[in-house]
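> Sequence plus the predicted model coming up.
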Amino acid sequence: MPGMADQPRLLEGLDPEQRAAVTAPRGPVCVLAGAGTGKTRTITHRIAHLVQLGLVVPQQVLAVTFTARAAGEMRTRLRALGAAGVQAQTFHAAAFRQLRYFWPRVHDTQVWPLVDNKFRLVVQAANRVGLSTEKESVRDLAGEIEWSKSCLVSPDQYATAAARAGRDVPVVPQQLAKVFATYEQLKNDARMLDFDDLLLHTVAILEEHPEVAEEFRGRYRSFVVDEYQDVNPLQQRVLDAWLGNRDDLTVVGDANQTIYSFAGAAPKWLVGFPKRFPDATVVRLERDYRSTPQVVALANKVIGAARDRPAGTRLKLIGQRPDGPEPDFAEYDHEPAEAEAIARKIAALAGRGVPLSEIAVLFRVNAQSEVYEKALSDAEIPYQVRGGERFFNRTEVRQAVVALRGAAGRGDEPGADLPGSVRAVLGDVGLTDEPPVGGSARERWESLIALVELAEELAAVAPEVDLARYVAELEQRAESQHPPTVEGVTLASLHSAKGLEWDAVFLVGLAEGTLPIQHAEDEAGVEEERRLLYVGVTRAREHLHLSWALARAADGRRYRRRSRFLYGVIPDRHPAAMPAKTRTPEPGPPRKQATPRCRTCESVLVSTMDIKLGRCSTCPSDVDEGLLDRLRAWRSDRARQLKVPAYVVFTDATLTAIAEQRPSDEAALVAISGIGASKVRKFGDDVLSLVQREHGRN
């Protein structure tokens, strides 16, 4: 049999589970591969094994993944294993290749070209419907169109599907559906395709033209899908069309790393693979070769606390590397202090020989990067921002600086103090008192509010500073934060860090409201945030530092608390586990308790709803129904006045928590999860008045 002499070489160095996956017979194979367990090595060796046994011809194997980088790495490894000729591509690249071949036969024309400027078409569609064509608004509209197409949702189905999925829709759903339909019409009139069309038209050709499907299936006999937990309904439909009624399919994935559900990804096909293919070979890879046992143990704690985990997600990593340092935890008074301390730790690591390119600072949202850019610049440590623009390069920041410079040039100081003036000027470029629910508008808001906090920080150390001095400070910071492009520390969001790894990882900003993000209000959203932290932890090979700050600005009120995901993870005797005993209380409403507990039975609260209500779901509710009705009526009136959806004022869960806990003053009100200082300023008097009025009746 050809290639038999190469079999020992192919199987050398594989652990028993990897070997089982590599040598599994042709047919359905599901590899549940935890982080750092060598999944790419396993699937490339499996393909090469089948090729060298003569069970498949390289040109008949189609391996798909989600990034061009991953596909390129797969092709390189396959060539080295003697399996050159295997098609390793992204879903979209594979579909485009097929369309270029089959489209002329089906439509009697050459395949339509790809849209060269999708943004421009969405702008035209939004303009025709009468919606805003500002950049961040159009980005949100484009994102919803992409989600719809990836989930096989047509324009007329959008409103119902978005409501069912709990989407944070940027405009009225019916208006977005009109934008979607208009966009499709404009694109089709121009005889062009967007990226999602590559998959949609591939499905249509294979499903509607049996002779094309027969030819394709004669050419490709064996399929491999990497990162299978990230497939969306459209990609699964393409895969089904490729397969037909065959089952020569190997899938590899880790449901614990599903972090793209907002884009339509779902792990249900990975988890449900054995049910769909009852004869499938299922292999679990749990030996972690990337991280030290100490990092692995922390990762297992983080993901092990997830609620209602399906069977296919219960991987428990087993560290294979020698022991390393214990993960470190730290709480800081404010974000600048956190960033400065991390810059010092990075300098110390570099002094001990850790290359700067092997160090990463990972955060939840891109707006968090600015304080770390400044701290690293001040420490003369080179860095690079991955997956996003540097803070002062962002469109909204450049627009804000132009507006601030103009106001300073006119001598216009619209506020009583510097922070007030900055807020007033930025109000004209989109800064609102309350953060938007999510999407591009939220990212823009985070950037603008960071400029306000810079003003607060400057005013705290130099009360006499004016707007002109503040603008000069911004310009100086912008100039100093453009170091030469050299090897340096990586600054990246947790999402953009997926698939990467470093010797040392700093996970920063791990506070409630940031991780989990504030708008993750249901259980599914919170669990996705937990998986995001798990992804961050598993990026570290040896050194891992987790931290959070109690306030944004140096002079800010310390009302934050650490992320709920860290409860039960930080060792009991660690100083960061007992912050309340080591800090002097500040004036004003007290900082929320470090560990949220049920006010009835004192159990530690974990779920979003339980924390918000202040009690376990199994403990009895003492809600005041009359108060709840009046709170709802008041919220409706305020929402109409402010011209915002009702949940922007307060969510149903927050109103229920108020009606149960019946706060008597601001301190009690701000202690309810979901009510921050800004909402107390805006709505506190009304709410407390309602509570007192209802209490007086009783």
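Received it, and whenever you're ready, just let me know what you need. Nothing here was measured: the structure is a model prediction, and the numbers come from that model.
> Every contact and neighbour count from this point should use C-alpha atoms.
Fine.
> Now do stretch 224-235: everything it contacts.
43, 61-66, 91, 149-152, 199-200, 249-255, 257-258, 260, 263-270 (CA atoms under 8 Å, 6 or more residues apart in numbering).
> before we go on, here's another structure to hold up against the first:
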Amino acid sequence: MSADSLLDALDPEQRAVATALTGPVCVLAGAGTGKTRAITHRIAYGVRTGVYRPASVLAVTFTARAAGEMRVRLRDLGASGVQARTFHAAALRQLGHFWPKVVGGAPPRLVEQKATLIAEAGRRVGVGVDRVAVRDLSAEVEWAKVSLVTAEDYERAAAAARRPTPAGQDAQAVARLMAAYEDVKTERGVIDFEDVLLLLAAMLAQRGEVAEEVRAQYRHFVVDEYQDVSPLQQYLLDQWLGGRHDVCVVGDPSQTIYSFAGATPHHLLTFGRHHPGARVVRLVRDYRSTPQVVDLANRVLTATRRPSDPVPLHLVAQQPDGPPVRFTAYEDDEAEAAGIAARAARLIASGVPASEIAVLYRTNVQSEAFEQALAAAGVGYQVRGGERFFSRRDVRDALVLLRGGARSADPDVPLGQTVRDILTSVGWAAQAPAARGAARERWDAMQALVGLADDLVAARGDVTLADLVAELDDRAASQLAPTVDGVTLASLHAAKGLEWDAVFLAGLSDGLLPISLAQTEAAVSEERRLLYVGVTRARTHLEVSYAASRTPGSRSTRSRSRFLAGLWPGDRVRLGARRTTAVADPEVLERLRGWRARVADERGVAAFRVLPDVALEAVAAAMPSTPADLRHVQGLGATRLREYGEELLRVVADEDDPDVARSARTKLR
């Protein structure tokens, strides 16, 4: 493949990315717009044209799976030798190389779990450390470290970030625990994952010979998912760059969904300030989803966008028309799970592979109902975020057999047949077991290995069993599991970066999405972005649902998510004298914000405690003129209606007549 032929498969914007080989480049890439294709072709084009030496390029991303996928694509494009790793994997490799020279001896042992160390630190400072507390405190320590917040600065930083205090502890107690945690690690001679980045960054900043060696090695940097970098990761990237500007960053502010863990789109949004003259390329052609899915995705972001939010990319669908998005309200969670299982079964019967169907939800505890419903419907499934594929004992046993078989495999027997013959002894058969359970799960895993062998043959032609084993070893290192034939159950966070032919977005009620823990306007905005990520996972079929109650026969206390206001079929609101979809009146919204600021000041509370932005925007879109109108506005509960209803009507009408106020008060009661 020639250098120029690499560009033939790219659209004009992707080609602009691929040919911008030097200097700072910022790629704003919407969901489904081919960002990985653009950046891998950019690297391969740079290698083919001689601008890059493969070993001089470092591409970093956020998951081992994404890094593994990038390496596979680069290899297929003829750019083997390029380093594609996660931040932590790249840093750990460099730290291991320099530690004996700089410090002496082997690096400290890396601990993968903080629980034991956090528990010991808690005991030392008198902080309660039950299992839930340990989990929450571990997460808070991680947030502080990736945010470059020390124990001494924690109280101030946590207050500024409006962090909820974990495990019922006050900020002073958490700060004491953080200091004790560092002491425990030092005494035991261990480091955690955040230390890997901190130690390497410090080494690069303080030791000129180390920085010189790394910067001589790596001349060109690519950072994927740049909207999710933490201050710590940005600090390390700055040390790698050393003031240079040969860096290409790729991201989408509308897909920032990990702020709770320290991720921030700030660095993406301000890239041009730190890299003057940066070239900005926008990828908006959506090759993944039908126009129906793309339209809903665009509307989710723009329906009630806050003025402070970055302007989202407007996706332009490239796929042909598909079925309309389905919206369903169920009576309870059990009915919702059963309904989705039945719909999934019908899709499978119509020809959609089970592996191309996903059920996505906000919290992991929601998965149980769908597991039971799918099992009852006879539909296979896999829970993403459960036991990792390569950690399964039956998969490990299969890999041992395949390695042994590679030494004596008959070259005249097709790879697919060889793999089938070997795996027959560990649960594979030509027909899947009829019943669900352990036997079916084992068969699904073996069938995934068989399918991978067939895919390799189809893609590369003459492939040996040794090649398959090497592929599996590489995938195991990257946790890039082969496809298992079953409906995927996953949280919205776990679904980031994935896609399916059919997606069910379940449990879309207020309290679940946005989750009740989202108490600030920024947190609610992030929940909206999470819904956007969920919508954009679907290629063709998208179904949106919520349940009015939790259990059969219980009172219907739930309302559908405020994010669906104006998007649900038949959900129309008043705008002037006509009926149309929800659009906030800017003048009314400005008056409402002024009213809210006065009320918040009088009561000495934050503005969002009076009413969040989404509620103000819904009121400004609905333009209610009567108490009955106001009751139909999403995001206003009974308490707020009683407390603020009359004032809201007055502000909307730009009316200060006390008689109007008295009339409204009577009717709202």
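Now that the structure is in, tell me what you want to look at. Small disclaimer: the values here were computed from a predicted structure and weren't measured.
> hang on, the earlier thing: narrow the contacts of stretch 224-235 of structure 1 to those in strands?
Counted as lying in strands by DSSP state E, out of the contacts of stretch 224-235 of structure 1, are V61, L62, A63, V64, T65, L249, T250, V251, V252, G253.
> Quick one: the helices in the stretch 1-150 of structure 2, in order.
Under the criterion DSSP state H, counting those that start in this stretch, the stretch 1-150 of structure 2 contains helices at 12-19, 35-48, 64-76, 87-102, 115-125, 131-146.
> so where is the fourth one in structure 1?
Read that as helix 87-102 of structure 2. Taken onto structure 1 by TM-score structural alignment, helix 87-102 of structure 2 occupies residues 91-106 there.
> try the last one
Applying TM-score structural alignment, one finds that helix 131-146 of structure 2 aligns to the residue range 135-150 of structure 1.
> just how off-centre is the matching stretch within its chain?
Mean-position distance between stretch 135-150 of structure 1 and its chain equals 16 Å (CA atoms, centre = their mean, to the nearest Å).
> Give me the mean deviation of that stretch from structure 2.
Comparison of stretch 135-150 of structure 1 with structure 2 after fitting gives an average deviation of 0.5 Å (mean CA distance after the TM-score superposition for structure 1).
> May I see the buried residues of that stretch?
Neighbour-count burial for stretch 135-150 of structure 1, with 16 or more other CA atoms under 10 Å as criterion, is recorded at 136-150.
> Show me which of the ones in strands among the contacts of stretch 224-235 of structure 1 is closest to A653 of structure 1.
Taking CA to CA as the measure, A653 of structure 1 lies nearest G253 of those, at 35.0 Å.
> can you count the residues close to the residue mapped onto the closest one from structure 2?
Mapped onto structure 2 by TM-score structural alignment, G253 of structure 1 lines up with G251. Neighbour count for G251 of structure 2, taken as other CA atoms under 10 Å: 25.
> Contacts only, for G251 of structure 2.
Counted by CA under 8 Å, 6+ apart, G251 of structure 2 has contacts V27, L28, A29, G30, D224, E225, Y226, Q227, L268.
> how about the residues you listed, which pair is most distant?
G30 and L268 (13.6 Å).
> Which one's more surrounded, these two?
Neighbour totals were compared for G30 of structure 2 and L268, and G30 leads with 25 against 21 (other CA under 10 Å).
> got a list of what the corresponding residue of structure 1 for the more buried one touches?
Mapped onto structure 1 by TM-score structural alignment, G30 of structure 2 lines up with G34. Neighbouring residues of G34 of structure 1 by CA under 8 Å, 6+ apart: G253, D254, N256, L285, E286, R287, D288, L315, K316, L317.
> V599 of structure 2 too?
Here V599 of structure 2 is in contact with V610 (CA under 8 Å, 6+ apart).
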